[in-house]
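Enquirer: This is a predicted model, with the sequence first.
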Amino acid sequence: MRATEQSRKIYLEINLEDNRLKVKLGATTMYEFPIVSGKGYTPRELGRGGRFATPRGILRVEKKEVDPVWYPPDWHWTERGLTPPASGRNGVRGHLGKYRLNLGQGYGIHGTTSGRIQPGKYSHGCIRMNATDLETVFKLTDVGTEVFIY
């Protein structure tokens, strides 16, 4: 790919320190939005090696979803002192908002039930956005869009 073609590609840049997402075209910032990112700790009560942190690195949008269905993972139940269901989990519509950009490995950029966020570090690793901000990002990205998280 030539440098001029590369500079015309939209990509996302996520700054975890500032909890900000930028939509960029080359060196130009087209939009900048507040986000919620991962808590960044390992919960003892789950007894697992995973961390509730947003991964750093270069990811890509693997799938774009409208009205995504959320299937609560085991930690959702364990945090509430409940036993996770053995099988046949029912999905929940609306929990992730109207849009989700799936980044793979269980991570994504999505909304909330209320459509609003208070920026900070309190998700389980996904990036949450205000509904109107997410709609803008959703419309500007394609499957394959690069997402730089640092």
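Expert: On my side now, so go ahead. Numbering: from 1, shown residues only.
Enquirer: Please count neighbours and contacts with C-alpha atoms only from this point.
Expert: Fine.
Enquirer: Wait, a helix at residue 138?
Expert: Yes: using DSSP: H, G, I helix; E, B strand; the rest coil, the secondary structure at residue 138 is a helix.
Enquirer: Could you look up the SS state of the spatially most central residue of the chain?
Expert: What sits nearest the mean C-alpha location of the chain, by C-alpha atoms, centre = their mean, is residue 109, with 2.4 Å. Counting by three-state DSSP, the backbone at residue 109 sits in strand.
Enquirer: show me the contacts for residue 7.
Expert: 25-27 (C-alpha atoms under 8 Å, 6 or more residues apart in numbering).
Enquirer: For residue 38, see how far away residue 149 is.
Expert: 12 Å (C-alpha to C-alpha, to the nearest Å).
Enquirer: Then residue 32?
Expert: From residue 32 to residue 38 the distance is 19 Å (C-alpha to C-alpha).
Enquirer: neighbour count winner among the two?
Expert: residue 38 (21 against 16; other C-alpha atoms under 10 Å).
Enquirer: Hmm, residue 52 and that one touching each other?
Expert: Yes: under the criterion of C-alpha atoms under 8 Å, residue 38 is in contact with residue 52, at a separation of 5.6 Å.
Enquirer: Below is structure B, check it against A:
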Amino acid sequence: MADRRGFFRHGGALAWGLVSAVALTLGVSTVLLANTADVRYRRDVMRMAFNDNLEVLEDVRRQAGLAKDTLEQLLAANPVAGRTQPYIVVSIADHMLWYKSGDSTLYQAPVATGSGKVLEKQGGSWKFETPRGRLVVQSKDTMPAWVPPDWHFVEQATKRGLGLVRLQRGQSVPLGGGAAIAVAGSDVVKRLPDGTTVPLEATDGREIVANGNIVVPPFGTNQRRYKDVLGVARLNLGDGYALHGTNKPETIGQSVSHGCVRLRNEDIQQLYGMVALGTPVYIY
């Protein structure tokens, strides 16, 4: 014990220097290991884009701890990308999108992605998450209208403590005083006692309400087509998913969408002009 005390007393500077050096080396190694893992993961995403290799896709998915998806079906349903074909990569965790060609980034932008929340009401269950895997730009359009699915009205009714009434063609919702809500041609209208009809307005957050219920317009009516919600352009990925703009730019960078990848209008407008139909989209 005396020899040890003497060592640290007489050679203390050297001893503590060695201890500090070892600790510093361990710290640097930890940082390098983390950085190396991140670089390796991003490299694997690049390999995924170049090769369309199912084994690589599954390996990346397992390493990232991602939820199980249907990568086999996605790959089987879409053509293989050539090495020179531009492609899009979306990181759900980073809320970022890159439009790339080889190693070059042609454009990048922040995005909003699915919230991951689950809605269980009215006998239905919906999980609002962005799909992972390989998709393809199937079509694109400008100034798209949003046709809200049934879950939108269920969600709105839940938030506002209202009931739901699904309006069908040939039926009406009585309002009292002889008036009623009905469908006339392509519009949901208020029909007055004298037979006069007045088209009703509806948009996101301002749905048609009657007698304490949200009235769900039938598909094909103007009241089930919301303007401006999807921004100035949309790249459709199939199954109701898309890259699109927004009328709520403050949500970009967050997990708040119902599954689509949401961009600022200036970014989706730029991508609309750059991205061709058939472009692969890799979401991880």
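Expert: Good, I have the coordinates. Note that this is a predicted model, so its numbers are computed, not measured.
Enquirer: Mind listing the shared neighbours of residue 38 and residue 52 of the first structure?
Expert: 123-125.
Enquirer: Beyond the longest helix seen in the second structure, next helix or strand please.
Expert: The longest helix of the second structure (DSSP state H) is helix 12-51. With elements assigned by DSSP states H and E, the helix or strand that comes after helix 12-51 of the second structure is helix 54-64.
Enquirer: quick one, strands of the first structure?
Expert: For the first structure, applying DSSP state E gives strands covering 10-15, 20-25, 28-34, 36-38, 57-60, 63-66, 69-70, 92-93, 99-104, 107-110, 120-123, 127-128, 146-149.
Enquirer: Which of the ones you listed sits closest to residue 135 of the first structure?
Expert: Among these, strand 99-104 comes nearest to residue 135 of the first structure, with 7.1 Å by C-alpha to C-alpha.
Enquirer: give me the stretch of the second structure that the closest one matches.
Expert: Aligning strand 99-104 of the first structure against the second structure (TM-score structural alignment) gives residues 233-238.
Enquirer: Show me how far the matching stretch is from its chain's centre.
Expert: Centroid displacement of stretch 233-238 of the second structure relative to its chain, using C-alpha atoms, centre = their mean, to the nearest Å, is 12 Å.
Enquirer: Same question for stretch 140-148 of the second structure.
Expert: Chain-centre distance of stretch 140-148 of the second structure: 16 Å, with C-alpha atoms, centre = their mean.
Enquirer: how long is that stretch from one end to the other?
Expert: Stretch 140-148 of the second structure end-to-end distance (C-alpha to C-alpha) = 18 Å.
Enquirer: again, but for stretch 39-56 of the first structure
Expert: Start to finish, the residues bounding stretch 39-56 of the first structure are 13 Å apart (C-alpha to C-alpha).
Enquirer: for stretch 139-155 of the second structure, same thing?
Expert: Distance across stretch 139-155 of the second structure, first residue to last, is 28 Å (C-alpha to C-alpha).
Enquirer: Tell me the buried residues in it?
Expert: By neighbour count on 16 or more other C-alpha atoms under 10 Å, the buried set for stretch 139-155 of the second structure is 140, 142, 144-148, 151, 153-154.
Enquirer: do stretch 94-104 of the first structure as well
Expert: Buried-residue list, stretch 94-104 of the first structure, by 16+ other C-alpha under 10 Å: 94-103.
Enquirer: One more: stretch 50-60 of the first structure?
Expert: Within stretch 50-60 of the first structure, the residues that count as buried by 16+ other C-alpha under 10 Å are 52-55, 59-60.
Enquirer: Which positions within stretch 273-284 of the second structure qualify as buried?
Expert: 275-276, 278-284.
Enquirer: Looking at those residues, spot the one nearest residue 47 of the second structure.
Expert: Using C-alpha to C-alpha, those come closest to residue 47 of the second structure at residue 282, 11.3 Å.
Enquirer: which one in the first structure is aligned with that closest one?
Expert: Under the alignment (TM-score structural alignment), residue 282 of the second structure maps onto residue 148 of the first structure.
Enquirer: for its match, what are its contacts?
Expert: Residue 148 of the first structure neighbours (C-alpha under 8 Å, 6+ apart): 11-14, 56-59.
Enquirer: and of those residues, the nearest to residue 136 of the first structure?
Expert: With C-alpha to C-alpha as the yardstick, the closest approach to residue 136 of the first structure among the contacts of residue 148 of the first structure comes from residue 12, at 12.1 Å.
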